[in-house]
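Colleague: no FASTA, just this:
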């Protein structure tokens, strides 16, 4: 194998490892929360910040992480993100107070915000449009699904076997492997783009605005939608994000170029990601609750029950890899969204207190997961269509932000829906009624996403990504090794 092929393979390995790591850490801690509370003496309200600190830092800084990769080079951002994530994981595993653990989780979120956009951006830079990129995007989607599923299962197993600290320390060897892989990719440090400046004002506005938006959403479980804290937080977020748009329209090198969303594929990808994540993230949450509090599964058993979901996502991703060229991203997204909605409707129809695994969990899981898996390849393809190499980080950060905000929004809304249906009831039948209502809304969100994809992506040929020519790359500051770059340009 020559150096060019070896570098490309290692680049893909690193991109997949990063995606796996970020997804893993979004789920692995949840199962360990009761042990964390007992071990460090958290109050019930304080325990929420073990999750929220990560979500706020991650969601608020995604746009900045993606743009920094464009401006100062993917190698620098990748290395810095991995080092910060690894050190924060080690610090969290050794934490002796609630404040120390929350701070470590926030630092992990900052590292993840640097890593998540870089993974997709590297695939867009290193793989040519067509079957090679589709295969890479399919694997990228599988890595995320595997990370989420392994996180749920590993969280229970590690906590039972070695205590809650293990769910933080498990990240350290993964980070070390990714750092070794990054050194083998051929990625250069790259020079800072000549004449390019970070839009500091825009970065501050979008970070503060997105952070307040996610904060307002995640706190709706303790502060109702009509309360002063929620209305004030969401109102401030809207003002800051409006100011960010105004600054972007007047800045020569904005954090997010407004014209990027004028491209129908990019707009469609982000709208679809928002709706998909709104239903998907909430569905994962309620399926987990339903298995444990209604069907009586233990944490490890519930984690194992998610494994068929992972298998379905892998199958859907493989199917999408083969079908995207023939159907086009629009039709494939519509088909995947419709299938996922059908699976969620299956959850809603069978979410009963006396439900069994085969009918209530396995069957809808397989239908829903295949549909979700079919969406990853066309989402990645559409999100990077007609995007210049020097803006791949920007486009990737935007897509990841849409997913994070969509997930937070969907979860906040559907927790409220379920609570209203459940009321003060605590019997399994009462909880099942609340979960059923949430599943129906999840199905509606994904059903709405399907026609949106068809309307914005009506013709397959419009979503064929444009491979930049030599002049574009020369001016882009892309930091892929020349040998890898030559392979990506055919």
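Modeller: Now that the structure is in, tell me what you want to look at. Everything numeric here is computed off the predicted structure, so don't read it as measured data. Residues are numbered from 1 along each chain as shown.
Colleague: Please make it C-alpha for all contacts and neighbour counts, starting now.
Modeller: OK.
Colleague: burial measure for residue 228, as a count.
Modeller: 11 (other CA atoms under 10 Å).
Colleague: this is the comparison structure:
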């Protein structure tokens, strides 16, 4: 192969990687960009306090519930086709959200965004692995991807604050439309078509219904616990129904010829354990950013624009680590050691901010913590993804990608719901204290719980994960 041909292939792969990462960035951004805009959206569209949560929850439920099905469809009909369909739907749904004039239309648009995001995101990791099969190249590519995944949440908070206070919350969604249209045009031209296994292999419609219903109900059960009208009996009943649906799905997958989720994939300890670590890592990361944004606004008194800008240290440090330093260190030391190191750094950040006082200083209690957190997850996330994807066969790349993305989104939903509920419960139990002190104590409890998630992830990584061999 001539030098010119090699350079053309490398450039083509790089452009394809950019297209994939732009889509992933839009997906992650959309999960958090509305966080600081929620009060304005509530005032404009007349949401109740309980109904307002569904601006985020409808997106998370659709996304987490459909990822496994989307990954399997990608294996059957080809990853490019499912990616293009997801990108087109996500872009159209963003337009619907931006033009929404009432609460019902916005929630419907957010649900459709979740569907489109699931279709596209489910196959992204598998496409990156196929683009960059060599370990060194893959480490660098995963560094770029992990920057979009890890920094997207912080960037979303920043953009949400800037957009809401300058041009209005509608543009938090409308900004996706031109970006999505351009990305779609480039994706059609740059992404190579990879033939799927064929629909004759079976899409397992009943299995898809069971797992989608089970995951969606499970996520719904978690996020609705924060609603004021939630009861223990209803929560337990919904949780039991979710478990029954998922158990029925597992039984079906063990019995049919062409399962949606080949259970053999879980025999690979590396993949199974790494995905559990991903759940814990994303639960801590997203829950931390959600509660920290509330601490900065409600306790320290920042407005939406200042809150967004306050998060700048996180994506800056994340970019430095995931795009430059971490890939080189991963090639030298291996992803397992880098994962453990990143988790340790993140744990330090969580323990640090858990001691923040009610009259805390940004310079001492928030800014440095966000920088340390950004560095930690900038190392940990690409390493965890490499370990999770390394155990899958090429024919299962879409399934492994969908499984890993399900772990990410389920972790984000679980972490946000659990930490927000813990913070609210702790604050309510200390209502006799000064209101700001009670709020601070609630967020402190949430940060310590997040530290527990990270500590558990570190224990699993140390005891059960091994370096991959190539």
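Modeller: Yes, it's here. All values reported here derive from a predicted model rather than from experimental measurement.
Colleague: So which bit of the first structure is stretch 383-399 of the second structure matched to?
Modeller: Under TM-score structural alignment, the match for stretch 383-399 of the second structure in the first structure covers residues 378-394.
Colleague: now do stretch 98-116 of the second structure
Modeller: Matched against the first structure by TM-score structural alignment, stretch 98-116 of the second structure falls on residues 93-111.
Colleague: where's the longest helix seen in the first structure relative to the chain centroid, distance-wise?
Modeller: The helix that spans the most residues within the first structure, counting by DSSP state H, is helix 307-350. Its chain's average C-alpha position is 17 Å from that of helix 307-350 of the first structure, according to CA atoms, centre = their mean, to the nearest Å.
Colleague: Can you state the mean residue-to-residue distance of the next helix or strand after that helix versus the second structure?
Modeller: Using DSSP states H and E, the next helix or strand after helix 307-350 of the first structure towards the C-terminus is helix 357. Its aligned residues in the second structure lie a mean 0.8 Å from helix 357 of the first structure after superposition (mean CA distance after the TM-score superposition for the first structure).
Colleague: mind checking how far helix 357 of the first structure is from the chain centre?
Modeller: 28 Å.
Colleague: what about the closest residue to residue 197 of the second structure other than its chain neighbours, which SS state?
Modeller: Spatial nearest neighbour of residue 197 of the second structure, excluding adjacent residues (CA to CA, 6 or more residues apart in numbering): residue 76 at 4.6 Å. Under DSSP: H, G, I helix; E, B strand; the rest coil, residue 76 of the second structure falls in the helix class.
Colleague: circling back: determine how far the match of stretch 98-116 of the second structure lies from the middle of the whole chain.
Modeller: 20 Å.
Colleague: Check stretch 195-204 of the second structure too.
Modeller: Its chain's C-alpha centre and that of stretch 195-204 of the second structure lie 28 Å apart, by CA atoms, centre = their mean.
Colleague: which residues make contact with it from outside it?
Modeller: 72-79, 258-260 (CA atoms under 8 Å, 6 or more residues apart in numbering).
Colleague: coming back round to it: tell me the buried residues in the match of stretch 98-116 of the second structure?
Modeller: Of the residues in stretch 93-111 of the first structure, 93-95, 98, 100-111 count as buried by neighbour count, 16 or more other CA atoms under 10 Å.
Colleague: With respect to residue 49 of the first structure, which of these is nearest?
Modeller: For the buried residues of stretch 93-111 of the first structure, the closest approach to residue 49 of the first structure (CA to CA) belongs to residue 102, at 6.4 Å.
Colleague: So that closest one sits against residue 57, correct?
Modeller: No: counting by CA atoms under 8 Å, residue 102 of the first structure does not reach residue 57; the two are 11.2 Å apart.
Colleague: Report the two of the buried residues of stretch 93-111 of the first structure separated the most.
Modeller: Maximum pairwise distance among those (CA to CA): 20.2 Å, between 98 and 111.
Colleague: The first structure: matching residues for stretch 69-80 of the second structure?
Modeller: Mapping stretch 69-80 of the second structure onto the first structure (TM-score structural alignment) gives residues 64-75.
Colleague: Show me what counts as buried in that stretch.
Modeller: Those would be 64-75, for stretch 64-75 of the first structure by 16+ other CA under 10 Å.
Colleague: can you check stretch 349-362 of the second structure too?
Modeller: Neighbour counts using 16+ other CA under 10 Å place 349-354, 356-357, 360 of stretch 349-362 of the second structure among the buried residues.
Colleague: Quick one: end-to-end distance for it.
Modeller: End-to-end distance for stretch 349-362 of the second structure, by CA to CA, to the nearest Å: 14 Å.
Colleague: cool, stretch 360-369 of the second structure as well?
Modeller: With CA to CA as the measure, the ends of stretch 360-369 of the second structure fall 12 Å from one another.
Colleague: quick one, helices of the stretch 1-150 of the first structure?
Modeller: Applying DSSP state H, counting those that start in this stretch to the stretch 1-150 of the first structure gives helices spanning 3-27, 33-40, 44-72, 74-93, 98-126, 131-162.
Colleague: The helix or strand following the longest one maps to which residues in the second structure?
Modeller: With elements assigned by DSSP H and E, the helix or strand that comes after helix 131-162 of the first structure is helix 166-169. Residue correspondence for helix 166-169 of the first structure in the second structure, counting by TM-score structural alignment: residues 171-174.
Colleague: re the thing from before, is it possible to export the buried residues of stretch 64-75 of the first structure to JSON lines including distance to residue 420 of the first structure?
Modeller: Formatted as JSON lines, the entries for these read as follows, by distance: CA to CA, whole Å:
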{"residue": "64", "distance to residue 420 of the first structure": "37"}
{"residue": "65", "distance to residue 420 of the first structure": "38"}
{"residue": "66", "distance to residue 420 of the first structure": "38"}
{"residue": "67", "distance to residue 420 of the first structure": "41"}
{"residue": "68", "distance to residue 420 of the first structure": "43"}
{"residue": "69", "distance to residue 420 of the first structure": "43"}
{"residue": "70", "distance to residue 420 of the first structure": "45"}
{"residue": "71", "distance to residue 420 of the first structure": "47"}
{"residue": "72", "distance to residue 420 of the first structure": "48"}
{"residue": "73", "distance to residue 420 of the first structure": "48"}
{"residue": "74", "distance to residue 420 of the first structure": "46"}
{"residue": "75", "distance to residue 420 of the first structure": "48"}
